[in-house]
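>>> The sequence and its predicted three-dimensional model are supplied below.
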Amino acid sequence: MQTKHPLQDLDFTGKRVVLTGAAGVFGRWIAEAFHAAGARLLLSDRDDAALEALRDALGGDVVTHRTELTDDTSIEDLLATVAREFGAADILINNAGIYPSGFLLDIDGAEWDRIFDVNLRAPFVLTRGIARQMITEGVRGSIVMISSGAARKMRASVAPYCISKTALDRLTKGFALELAEYGIRVNAVEPGFAPGSTASPLTDAHVTSVLAGIPLGRGSEPQDAPAAIMFLASEAAAYVTGATIAVDGGNSIGSLVVHQDKKKAL
């Protein structure tokens, strides 16, 4: 018997969803949730093999596009595919991103550009293109940026990533302001900690340390971030734009890790 997806009762039947970074950990969770809720999916990723494996796993009417987000020509081809398959999307989720380590004193200009090309420039170019299609087709759509708690709290050795996510938050608000007159809402979600990325592998010690400090006592699970994204994409959030929702178990507000010589009062 097929297991019911925890978000299956949400109804996105026929909604046209474009998702970048679909083959990653969060991308797969998002794709599975919207697919279970009846959406039509156009999945984008640079990893062609992983993308096709995801399409095969989902089954049904799923379109894929191998996109190199550092290449404007590739993004334009993705936009052309959206126009051909959907006319216009109802929902865009800018999920793709990279998390390379590197100190500001050490990083070179090419790596800086790569981080900002993927994490900031690509969401700008794609959001602009998708929004234009929505406006032309009269779609009162929803756009969700996948940000990070790193937008508000610097992290040692990954400052360029933090800076790119801070800028993405401002981009979210800028688009929200300008697209409001067309009924297009733009918001952001900050997912919680979910080890397992092949793009940015983490040591077991680091994973253990992070999990120990999360106030709600666990890492992000498959339904957590998708639930917030689906809320923002739904009519339940019809009056929400320019907002950012942290879905991280409280990790961004503080850590439960204490010094060994300190004890709780109770």
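Ah, there it is.
>>> Please make it C-alpha for all contacts and neighbour counts, starting now.
Will do.
>>> what sits against residue 48?
By C-alpha atoms under 8 Å, 6 or more residues apart in numbering, the contact list for residue 48 reads residue 66.
>>> Hmm, I typed the wrong one, I wanted residue 152.
162, 166.
>>> just the strands in the stretch 151-266 of the chain please.
For the stretch 151-266 of the chain, applying DSSP state E, counting those that start in this stretch gives strands covering 185-191, 244-247.
>>> here comes the other one, which I'd like you to weigh against the first:
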Amino acid sequence: MKRPPPCCLITGATGGLGRAVVEAFHSAGFHTIVTSRDQAALEHLAERLGGRVTPIAADLREPADVRRLAAGLDRLDVVVAGAGRTVRDSFGSGDEPLEDWRDAVLVNIFGTAAIARVTLPLVAAARGTMVLVGSVTGRAVVPGDLYSVTKHGVSALAEALRLEAEAAGVQVCVVQPGLIDTPMVSLGRKTRSMMTPEAVAAEILRLATGDHPFQVSEIVLRPLPARQNPR
């Protein structure tokens, strides 16, 4: 009997990094379950990649959507929780709606935590890997930056999850990338050194599929100035 391909769930699958992660895992032979709020973009991604892709639209801010997503899963070897949202303004400047700030907290922290909670039993059954996408901004205090605050939360979430799940054989890692060349990067930062989404996705794939004799709980990725993307 032919063994089924390994299975992964990738959230934030239609964003710049998320799309690259989907492509990396799909190329490695995974059945990829992809989710974001954009149903049309998910269907386009699945059509472009061909077989072994299951698109499920879900709003991770909504508990009912998270439960519906989980109900459609029956096995998971890997989860990559990559859904995220940035904010533009600081505490003391700008006129960004508070609703945008609420959404950033809900997507980045609640959504990540909810996905970890509902998928952990399946990943534990496979003795698999959970990768949470944080940020280097979650390693230091950035003045006035709510996004940085939420990424501190993701790092703490990953450590709390690891301490509970490692006894079940689950590898939990927070990947903390620096600046990635995606549409989320503001024009004012485009001149800085950046990593490609594909390079970061390749590292996430290596982490999730490597036969590590140890727990890799945290990885920091920073761009090299000599490898700045040509413009």
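Yes, it's here. The structure presented is a predicted model; accordingly, all values stated were derived computationally and were not measured.
>>> which stretches of the stretch 51-200 of the first structure form helices?
For the stretch 51-200 of the first structure, the helices defined by DSSP state H, counting those that start in this stretch cover 72-86, 109-116, 122-137, 159-179.
>>> need those helices in JSON lines with mean neighbour count and distance to residue 146 of the first structure, can you?
Formatted as JSON lines, those follow (neighbours: other C-alpha atoms under 10 Å; distance: least, C-alpha to C-alpha, whole Å):
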{"stretch": "helix 72-86", "mean neighbour count": "17", "distance to residue 146 of the first structure": "18"}
{"stretch": "helix 109-116", "mean neighbour count": "15", "distance to residue 146 of the first structure": "14"}
{"stretch": "helix 122-137", "mean neighbour count": "19", "distance to residue 146 of the first structure": "10"}
{"stretch": "helix 159-179", "mean neighbour count": "20", "distance to residue 146 of the first structure": "9"}
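>>> Figure out which of those is closest to residue 103 of the first structure.
Residue 103 of the first structure lies closest to helix 159-179 among the helices of the stretch 51-200 of the first structure, at 6.8 Å (C-alpha to C-alpha).
>>> From the chain's centroid, how far away is that closest one?
13 Å (C-alpha atoms, centre = their mean, to the nearest Å).
>>> Stretch 55-67 of the first structure now?
With C-alpha atoms, centre = their mean, you get 18 Å for stretch 55-67 of the first structure.
>>> Where in the second structure does it align, residue-wise?
Across the second structure, the stretch matching stretch 55-67 of the first structure (TM-score structural alignment) is residues 46-58.
>>> got a list of contacts for the matching stretch?
Residues from elsewhere that reach stretch 46-58 of the second structure (C-alpha under 8 Å, 6+ apart): 23, 26, 30-39, 42-43, 65-66, 69.
>>> Including distance to residue 221 of the first structure, could the helices of the stretch 51-200 of the first structure go into TSV?
As requested, these are exported to TSV (distance: least, C-alpha to C-alpha, whole Å):
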stretch	distance to residue 221 of the first structure
helix 72-86	29
helix 109-116	26
helix 122-137	25
helix 159-179	22
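>>> do you know which of the ones you listed lies nearest residue 99 of the first structure?
That would be helix 159-179 among the helices of the stretch 51-200 of the first structure, by C-alpha to C-alpha, at 6.1 Å.
>>> Compute the inter-axis angle for that closest one and strand 185-191.
Relative orientation of helix 159-179 of the first structure and strand 185-191, computed by axes from the mean of the first three to the mean of the last three C-alpha atoms, to 10 degrees: 160 degrees.
>>> Tell me how many other residues surround the residue of the second structure sitting at the aligned position of residue 185 of the first structure.
In the second structure, the residue matched to residue 185 of the first structure (TM-score structural alignment) is residue 171. Number of residues near residue 171 of the second structure (other C-alpha atoms under 10 Å) recorded here: 25.
>>> Cheers, nothing more for now.
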